[in-house]
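Enquirer: need a 3D model of the following:
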Amino acid sequence: MEKSGDGSEKVVVGVVSAPALFRRWYAYEGGGAFVIVNKESDAHSTPRKISVSAISKIEDASISHSDFQGWGQRLEPFRALLDQVWRTRAHGDFWSHMLVAEGAVDVAIEPSLALWDMAALDIIVREAGGVFTNTAGESGPFGGSGVSTNGTLHNAVINGLNP
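Expert: A predicted model of the protein is given here:
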């Protein structure tokens, strides 16, 4: 993490590793976001630059989330948001956010996460062209929850969660 000019902190490098998926995602400030896919037979794969989707309408969007636990007062707005979109899946945790960074999913939402769960997700999603905030719309991984989108859909998602 690095302190910016206004004294706030931001994540400047991040790595997410998923050996069971044969994948590692990484990003660094100003350098873009990448995925490496290593199959057992291919120990030295070339990194592939990733970017978020171009979906611009909430009714065309795909949302990935964990489950319906931990939403508290936002559960009903969350369910209403899910009713508006094209498709929902419950991949959950880090993978949902990496799918946003790769452009396979348009929105990922988690109602409760710790900083160590989100720090790498934040920079990877941002460097892939997306936006990462908490459910109240505050930028970065410091808000206790995580919402990543392709950027275009972010306001609609945050407004849907906070009617």
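Enquirer: please make it C-alpha for all contacts and neighbour counts, starting now.
Expert: Noted.
Enquirer: what separates the residue nearest to residue 124 when sequence neighbours are not counted from residue 78, distance-wise?
Expert: Spatially, and ignoring its direct neighbours in sequence, residue 124 is nearest to residue 27 (5.0 Å; Cα to Cα, 6 or more residues apart in numbering). Plainly put, residue 27 is 29 Å away from residue 78 if you go by Cα to Cα, to the nearest Å.
Enquirer: and those two? which has more neighbours close in?
Expert: residue 27 (26 against 19; other Cα atoms under 10 Å).
Enquirer: thought the more buried one was touching residue 123?
Expert: Yes: Residue 27 lies in contact with residue 123 (Cα atoms under 8 Å); the separation is 6.3 Å.
Enquirer: residues contacting the closest residue to residue 146 other than its chain neighbours?
Expert: Closest residue in space to residue 146, ignoring its immediate chain neighbours: residue 134 at 4.5 Å, by Cα to Cα, 6+ apart. When contacts are counted by Cα atoms under 8 Å, 6 or more residues apart in numbering, residue 134 is found next to 140-147.
Enquirer: just checking, which of the residues you listed belong to strands?
Expert: 146-147 (DSSP state E).
Enquirer: which of the contacts of residue 134 sits closest to residue 99?
Expert: When the contacts of residue 134 are compared for distance to residue 99, the smallest value, 12.6 Å, is given by residue 147; criterion: Cα to Cα.
Enquirer: tell me the contacts of that closest one?
Expert: Counting by Cα under 8 Å, 6+ apart, residue 147 touches 107-110, 131-135.
Enquirer: what's the closest non-adjacent residue to it?
Expert: For residue 147, ignoring the flanking residues on the chain, the nearest one in space by Cα to Cα, 6+ apart is residue 109 at 4.5 Å.
Enquirer: how close does the one you found sit to residue 38?
Expert: On the measure of Cα to Cα, residue 109 and residue 38 end up 27 Å apart.
Enquirer: for comparison, sequence B:
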Amino acid sequence: MTLSAEFLARALEAAHAAADAAERVIHARYRERNFSVVAKADATPVTEADREAETAIKDVLRASFPTHAFLGEEHGREGASDYLWLIDPIDGTKAFVRGYPMFSTQIALMHNGELVLGVSAAGEYGERAWATSGGGAFVGRNVSEGNAVRVSAETRFGPMAAVSTGNLKSMAAHATRWEALGSLVKRVGRIRGYGDFLHYHLLSRGSIDLVIESDLNILDIAALAVIVREAGGVFTTLDGGPIGLDSTDALAGTAALHAEALALFNPLAVSPTSL
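Expert: Below is the predicted model of the structure:
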């Protein structure tokens, strides 16, 4: 079933309000440096701000959509529904803890397995990006100052192409892909590691051309996948599959560069299924 524009507009309004609520919690904790840090089972840090922000997000969303389900970074899965909100209250907790503003709140909506809405709110950095299926992608300082964005028109890996990489630990253990990455590095004009939300925001507005990342989870990229897609980009896993709940890596870029990178990383693969 195709969701109506009216429903998506209402869901987007709620997602923005939820992101605002999270940012109020996060801003107070961040500026006052008022939080303790503990390690989760996977050795990643978590603070009171993470938990409080996730609760604030769900409180807002539940007020508008009481029957929807949730999958949150801190409190896991709650409820059963065709509509699933994916929430990472602070994507980049390590940055938050260390006092630099490269972290964000990620909120996405999945309907029957399809990602249909994304909000990526980086309040301390001063930027927010958002999109809904068929509604285009926007980036701005806040929801009232957003501008429609598109990925670049870059079609080749040459001196004008810019590539950003995120976590690459798993890729480093994959000989074929690691060698392919090395070949890309030699061909492009710029390699950077902007990381987390930022390189996807930059990709969406045409400032870089390809993002390569391993060692992530769906909550890191769900909202960003919608934003990149609606900006005209292609966003898949490294093997060309669609982004889903089990995704652990990402390849995103302009259509031409994504296709070429995908062939390099998967020399025996067939054509991709893009998101």
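Enquirer: for the two chains, what TM-score is obtained?
Expert: Here the TM-score of the superposed chains, computed with TM-score structural alignment, normalised by the length of the first structure as the reference length, equals 0.87; 153 aligned residues with a Cα RMSD of 1.6 Å.
Enquirer: about what we covered before: the residue nearest to residue 147 of the first structure maps to what in the second structure?
Expert: Structural alignment (TM-score structural alignment) places residue 109 of the first structure against residue 212 in the second structure.
Enquirer: in which helix or strand does that match reside?
Expert: Residue 212 of the second structure is part of strand 210-214 when elements are defined by DSSP states H and E.
Enquirer: residue 125 of the first structure: neighbour count?
Expert: Residues contacting residue 125 of the first structure under the criterion other Cα under 10 Å number 30.
Enquirer: can you tell me what it aligns to in the second structure?
Expert: Aligned against the second structure by TM-score structural alignment, residue 125 of the first structure finds its counterpart in residue 228.
Enquirer: cool, and residue 22 of the first structure?
Expert: So, by TM-score structural alignment, residue 22 of the first structure is matched to residue 126.
Enquirer: thinking again about what came up before, residue 109 and residue 38 of the first structure: which is more packed in?
Expert: Here residue 109 of the first structure and residue 38 are set side by side on neighbour count (other Cα under 10 Å), and the busier one is residue 109, at 26 against 17.
Enquirer: name the nearest residue to residue 127 of the second structure, ignoring sequence neighbours.
Expert: Counting by Cα to Cα, 6+ apart, the residue nearest residue 127 of the second structure is residue 141, at 4.4 Å.
Enquirer: ignore the last one, residue 121 of the first structure
Expert: residue 97 (6.5 Å).
Enquirer: so the one you found makes contact with residue 119?
Expert: No: Residue 97 of the first structure sits out of contact with residue 119 when judged by Cα under 8 Å, with a separation of 11.6 Å.
Enquirer: these two: which is more packed in?
Expert: The neighbour count for residue 97 of the first structure versus residue 119, taken as other Cα under 10 Å, is higher for residue 97 (31 against 21).
Enquirer: which ones are touching the aligned partner of that one in the second structure?
Expert: Residue-level alignment of residue 97 of the first structure against the second structure, with TM-score structural alignment as criterion, gives residue 200. Residue 200 of the second structure is in contact with 211, 224, 228, counting by Cα under 8 Å, 6+ apart.
Enquirer: before we move on, back to that, need the residues touching each of residue 27 and residue 123 of the first structure.
Expert: Common contact partners of residue 27 of the first structure and residue 123 (Cα under 8 Å, 6+ apart): 13-14.
Enquirer: can you count the residues close to residue 95 of the first structure?
Expert: Residue 95 of the first structure has 17 neighbouring residues, counting by other Cα under 10 Å.
Enquirer: I meant to write residue 154 of the first structure there.
Expert: Residues near residue 154 of the first structure, counting by other Cα under 10 Å, number 22.
Enquirer: name the helices or strands packed onto the strand holding residue 212 of the second structure?
Expert: Packed against strand 210-214 of the second structure, as judged by 3 or more Cα pairs under 8 Å, 6 or more residues apart in numbering; DSSP states H and E, are the following elements: strand 162-165, helix 169-172, helix 196-204, strand 249-253.
Enquirer: next one: that strand to chain centre, how far?
Expert: 11 Å (Cα atoms, centre = their mean, to the nearest Å).
Enquirer: and if you look at stretch 6-15 of the second structure?
Expert: Counting by Cα atoms, centre = their mean, stretch 6-15 of the second structure is centred 19 Å from the centre of its parent chain.
Enquirer: over to stretch 53-63 of the first structure?
Expert: The gap between where stretch 53-63 of the first structure is centred and where its chain is centred comes out at 14 Å by Cα atoms, centre = their mean.
Enquirer: over to stretch 17-28 of the first structure?
Expert: Relative to its chain's centre, stretch 17-28 of the first structure lies at 14 Å (Cα atoms, centre = their mean).
Enquirer: mind listing what's buried in it?
Expert: Within stretch 17-28 of the first structure, the residues that qualify as buried by neighbour count (16 or more other Cα atoms under 10 Å) are 24-28.
Enquirer: what's the most distant pair in those residues?
Expert: Across the buried residues of stretch 17-28 of the first structure, no pair lies farther apart than 24 and 28, at 13.7 Å, counting by Cα to Cα.
Enquirer: looking at this, residue 50 of the second structure is in a strand?
Expert: No: the assignment for residue 50 of the second structure by DSSP: H, G, I helix; E, B strand; the rest coil gives helix, which leaves it out of any strand.
Enquirer: what ranges does the first structure have for its strands?
Expert: Under the criterion DSSP E, strands of the first structure are mapped to 2-3, 9-10, 13-18, 23-28, 32-37, 48-49, 62-65, 87-89, 107-110, 131-133, 146-149.
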